[in-house]
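> only geometry, no sequence info:
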């Protein structure tokens, strides 16, 4: 098997730039900002984000159930208090504007968003934020995975969070962290 290409991911600085580029006076812009924050905090796939329903998020405990992810498997991810607070506020604003919605992210007519529109939106805002890398929803997933592996040093935990059935799929992230490890050791006491 050939070496898999290491995926593009955002630095913490780029993540801040991207999140801060939205003008949240406008509801759709606010919705998109929340979506990007949720991508960065859960590593959901694009299809999983589009299909995410309010009933699958426990806004008290932070348990988020990914229903029928890739391969038809459900999985649980946990989200922290900061993003939970953002989601609670967003849900109130969404209900004020659109009434009660089944899906977390919808159009102004309460329809599910389409994947091309989300891809375009992420690309547009990344450019506005001055990020020169090519950014897609999958880049945000890679960013989550890389940050999670850095923080936990636990590849099995990352595998579970991403919903990978095969650990070899998750192993691409070890290259990123290994390269940083190598650089750190090479530059130690220089």
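It's in. Small disclaimer: the values here were computed from a predicted structure and weren't measured. Numbering: from 1, shown residues only.

> drop to CA atoms for contacts and neighbour counts, all remaining ones
Will do.

> residue 76: which element?
Assigned by DSSP states H and E, residue 76 falls within strand 75-78.

> ok, and here's another one to check against it:
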């Protein structure tokens, strides 16, 4: 170990705590983010713990607390009217247009993630019961059934009918159509490119992605249900209701409403 590390480990607890608190203050003065400060403090604490195990020191830094991290999640998206403009860019007289239209409707109507769509196979789609079996995020090999809207079922069936070809149950529900990858499963990156292409054609200035559409759909659902987070949780499939509350908080304009009220008092 370097001499300065050993010197630090050999300090008395009061001295060591003082050194680390000064180090923490310097990190904050530098303008480092709370999470960065906490990571560096954690590294020092790990060093001390290892030193205790090896008998190089006899104190602990447990009383030194990290900075409180306030996470911000950007859940902004586009409204239904704007998304409709994106849908209109799909030329449904072509095979690619039919596929893209079905994919976009599924992204919006069920707020699916791009990897969830990429993993879909023909056997997962049941037009009769209007359901789709989805391998959800963080669920390992466990799948769940989600209900589909009538228009989405019709769009997917139209795409599959036009595509023809491989009807194996394990065949991808959405496949690539370019010469090099024709018939292969559409990747998450491929889905992202489709979203970006049609969004740009629609003149959307906001940076779009499959997850941005998911944000848009969840926010639109909260608006349509007057903020019924438990009902919308069935759509978003968030395990933690607090995650969905972030969407509800971000869509609200409570602070502006209160400010306008106060501003109009005199």
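Received the coordinates, thanks. The model shown is predicted, which means the values in this text are computed figures rather than measured ones.

> other SSEs contacting the strand holding residue 76 of structure 1?
strand 63-66, helix 155-162 (3 or more Cα pairs under 8 Å, 6 or more residues apart in numbering; DSSP states H and E).

> give me that answer again for 6 Å
strand 63-66 (3 or more Cα pairs under 6 Å, 6 or more residues apart in numbering; DSSP states H and E).

> residues in structure 2 aligned with the strand it packs on?
Residues 131-134 of structure 2 are matched to strand 63-66 of structure 1 when aligned by TM-score structural alignment.

> mean per-residue distance, that stretch versus structure 1.
For stretch 131-134 of structure 2, the mean deviation from structure 1 after alignment is 1.6 Å (mean Cα distance after the TM-score superposition for structure 1).

> chain center to that stretch: distance?
Relative to its chain's centre, stretch 131-134 of structure 2 lies at 20 Å (Cα atoms, centre = their mean, to the nearest Å).

> list the contacts of that stretch.
Stretch 131-134 of structure 2 has contacts (Cα atoms under 6 Å, 6 or more residues apart in numbering) with 124, 125, 143, 144, 145, 146, 147, 148.

> so how far is the longest helix seen in structure 2 from its chain's centroid?
Identified as the longest helix of structure 2 according to DSSP state H is helix 34-54. Remark: helix 34-54 of structure 2 is offset 30 Å from the chain centroid, using Cα atoms, centre = their mean.

> once aligned, what mean separation remains between the helix or strand just after it and structure 1?
Downstream of helix 34-54 of structure 2, the first helix or strand assigned by DSSP H and E is helix 80-87. With both structures laid over each other, helix 80-87 of structure 2 and its partner residues in structure 1 are 0.7 Å apart on average (mean Cα distance after the TM-score superposition for structure 1).

> distance check, the equivalent of residue 247 of structure 2 over in structure 1 against residue 142 of structure 1.
Correspondence of residue 247 of structure 2 to structure 1, assessed by TM-score structural alignment: residue 173. The gap separating residue 173 of structure 1 from residue 142 of structure 1 is 8 Å, by Cα to Cα, to the nearest Å.

> cool, and residue 14 of structure 1?
For residue 14 of structure 1, the distance to residue 142 of structure 1 - Cα to Cα - is 14 Å.

> comparing these two, which shows the higher neighbour count?
residue 142 (26 against 17; other Cα atoms under 10 Å).

> quick one: contacts of the helix or strand where that one lies?
Element membership of residue 142 of structure 1, judged by DSSP H and E, is helix 137-152. Residues from elsewhere that reach helix 137-152 of structure 1 (Cα under 6 Å, 6+ apart): 8, 9, 10, 39, 40, 43.
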